[in-house]
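Novice: this one's structure only:
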């Protein structure tokens, strides 16, 4: 009535003071709470930290499985690509993605691997040890002898299965039969990159064998339901260990082209 109306300029001057007046009690109340409950801010921060850690863990798991899923699918479009490793029970630092010339996925096509490959001529060898097949129960089993034109020869053993009991270290068989054995990791150079196998040197009386073997998986996920394939090459020791290994590696290169981490 006797007061002056709020004009435009007057309102702009009053509004900041009005907001300060409204916010002041809020600041006082928050400061009072912080003073009354010193641990309140810490307790308020703790759930946020836990939530952040959980989110980071989920992102890490997603990155791992995303990489496995993505790489397994992307590589599949480039040919016969598998994951090779020296251990059946755990992933090792020797794991490699390897490109093969043939399909080594678990299936009947394993029986169709060529008998003539490069400078090698192969022949199927009948499995006379039926007990091995009964105990291992492999879904696919290939056992052949390949001879090179210079007279060098190797045995190729391929076991494919979804069961863990179908696979065990060849060292177990040799040791159980009285052989002395030594095992080590062995690089196998390819046209590009390299894969790794386990090298087994076995000796009994006048017999000496050199074995190179590794496991093949369809992708990085290593799902047991997708199957695992054991690729094993055995040769009699002729000359030095390095010379025998060179023969085996040359044979393996007929099947596998390149590898990468």
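Specialist: Yep, it's here. No experiment lies behind these values; they were computed from the predicted model shown.

Novice: all contacts plus neighbour counts: C-alpha atoms, from now on.
Specialist: Will do.

Novice: please list all residues in contact with the closest residue to residue 222 other than its chain neighbours.
Specialist: Once flanking residues are discounted, residue 222 sits nearest to residue 228: 8.0 Å by CA to CA, 6 or more residues apart in numbering. For residue 228, the contact set (CA atoms under 8 Å, 6 or more residues apart in numbering) comprises 105-106, 160-162, 215-218, 222.

Novice: hmm, 6 Å instead?
Specialist: Taking CA atoms under 6 Å, 6 or more residues apart in numbering as the contact definition, residue 228 lies against 160-161, 216-217.

Novice: over to residue 106?
Specialist: Applying CA under 6 Å, 6+ apart, we find residue 106 in contact with 160, 227.

Novice: what does residue 202 give?
Specialist: Listed by CA under 6 Å, 6+ apart, the contact partners of residue 202 are 179-181, 208-209.

Novice: the strands in the stretch 51-200 of the chain, which residues?
Specialist: For the stretch 51-200 of the chain, the strands defined by DSSP state E, counting those that start in this stretch cover 80-85, 96-100, 116-117, 120-124, 140-148, 153-161, 180-189, 194-204.

Novice: tabulate those (CSV), appending distance to residue 248.
Specialist: Below are these laid out as CSV (distance: least, CA to CA, whole Å):
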stretch, distance to residue 248
strand 80-85, 17
strand 96-100, 16
strand 116-117, 14
strand 120-124, 12
strand 140-148, 11
strand 153-161, 7
strand 180-189, 9
strand 194-204, 11
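
Novice: before we move on, back to that, rebuild the contacts of residue 228 as a markdown table, extending it with distance to residue 43 and neighbour count.
Specialist: Listed next are those as a markdown table, based on distance: CA to CA, whole Å; neighbours: other CA atoms under 10 Å:
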| residue | distance to residue 43 | neighbour count |
| --- | --- | --- |
| 160 | 56 | 26 |
| 161 | 54 | 23 |
| 216 | 51 | 27 |
| 217 | 48 | 24 |
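
Novice: another one to put next to it:
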């Protein structure tokens, strides 16, 4: 028969298990394929999407490792992330800045220990003028290209989506064509997505390393150094009101 001591010990053990679950279960869910929990108090939480004009089914809430909003200087995004080391390469074509009139325009060249490179462009503005799809420029410059979308799985759970462009152009002085792979998405400071609050374009550009899929995997690796976890924006709004 169960006595009072046995019942008391069982109750204590149950409370301990519940406490451990509360502490460790949120960390284990991503590893088990569960959805990470996002709350309004998460620092550096943004909304990301494929388009800045309208919401798409690929809209996600994402927790970043740095500030990606116009209330902060985008120059403060780290130059060293994972295996990547970056240097600032300011835009030298003043016509670009005159045409786009961005509030912030950051251009960097990152390289890894294998010698591969990625250009990171961050363009911030409070209107639609600074933003346009990269294929507009590639088309105007005579490139042949393909377009698509791609998901990036984040280390702490969830995924965000970006658009990719694979472009090729044969220049007169080159034996083989030049090839570019571009991966980009837009960031908003909150779910309201008001242009006046600012939009940031996050864009990566590189040569093709191996196949297109292998190159996009390289871009994913870089993205994961700056973005931790993602989830449904509706969940974030629900938790904010809780």
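Specialist: In hand now; what should we look at? Everything quoted here is computed from the prediction, not taken from an experiment.

Novice: so what does the residue nearest to residue 222 of structure 1 match up with in structure 2?
Specialist: Aligning on TM-score structural alignment places residue 228 of structure 1 opposite residue 199 in structure 2.

Novice: related to what we said a few turns ago, out of the strands of the stretch 51-200 of structure 1, which gets nearest to residue 20 of structure 1?
Specialist: The closest of the strands of the stretch 51-200 of structure 1 to residue 20 of structure 1 is strand 96-100. By CA to CA, the value is 65.8 Å.

Novice: structure 1: matching residues for the biggest helix by length in structure 2?
Specialist: Counting residues, the longest helix found in structure 2 (DSSP state H) is helix 4-31. The alignment of helix 4-31 of structure 2 onto structure 1 (TM-score structural alignment) covers no residues at all.

Novice: that's a helix at residue 214 of structure 2, yeah?
Specialist: Yes - applying DSSP: H, G, I helix; E, B strand; the rest coil, one finds residue 214 of structure 2 inside a helix.

Novice: neighbours of the aligned residue in structure 1 for it, how many?
Specialist: Alignment note (TM-score structural alignment): residue 214 of structure 2 maps to residue 243 of structure 1. By the measure other CA atoms under 10 Å, the count of residues near residue 243 of structure 1 is 12.

Novice: just residue 96 of structure 1 next, same as before
Specialist: Number of residues near residue 96 of structure 1 (other CA under 10 Å) recorded here: 22.

Novice: coming back round to it: what residues sit buried inside the longest helix of structure 2?
Specialist: 27, 30 (16 or more other CA atoms under 10 Å).

Novice: how about stretch 204-215 of structure 1?
Specialist: 208-215.

Novice: show the contacting residues for whichever residue in structure 2 pairs up with residue 260 of structure 1.
Specialist: In structure 2, the residue paired with residue 260 of structure 1 is residue 231, using TM-score structural alignment. By CA under 6 Å, 6+ apart, the residues touching residue 231 of structure 2 are 60-61, 158.

Novice: out of those, who's nearest residue 239 of structure 2?
Specialist: residue 61 (12.2 Å).

Novice: quick one: map that closest one onto structure 1.
Specialist: Match for residue 61 of structure 2 (TM-score structural alignment): residue 97.

Novice: can you check residue 81 of structure 2 too?
Specialist: Alignment note (TM-score structural alignment): residue 81 of structure 2 maps to residue 117 of structure 1.

Novice: next, find the distance separating its match from residue 254 of structure 1.
Specialist: According to CA to CA, to the nearest Å, residue 117 of structure 1 and residue 254 of structure 1 sit 7 Å apart.

Novice: against residue 192 of structure 2, how distant is residue 225 of structure 2?
Specialist: Applying CA to CA, the value for residue 225 of structure 2 to residue 192 of structure 2 is 26 Å.

Novice: next one: residue 144 of structure 2
Specialist: 36 Å.

Novice: which of these two has more residues huddled nearby?
Specialist: Legend: neighbour count by other CA under 10 Å for residue 144 of structure 2 and residue 192, higher for residue 144 (14 against 9).

Novice: please consider this matter closed, and thank you.
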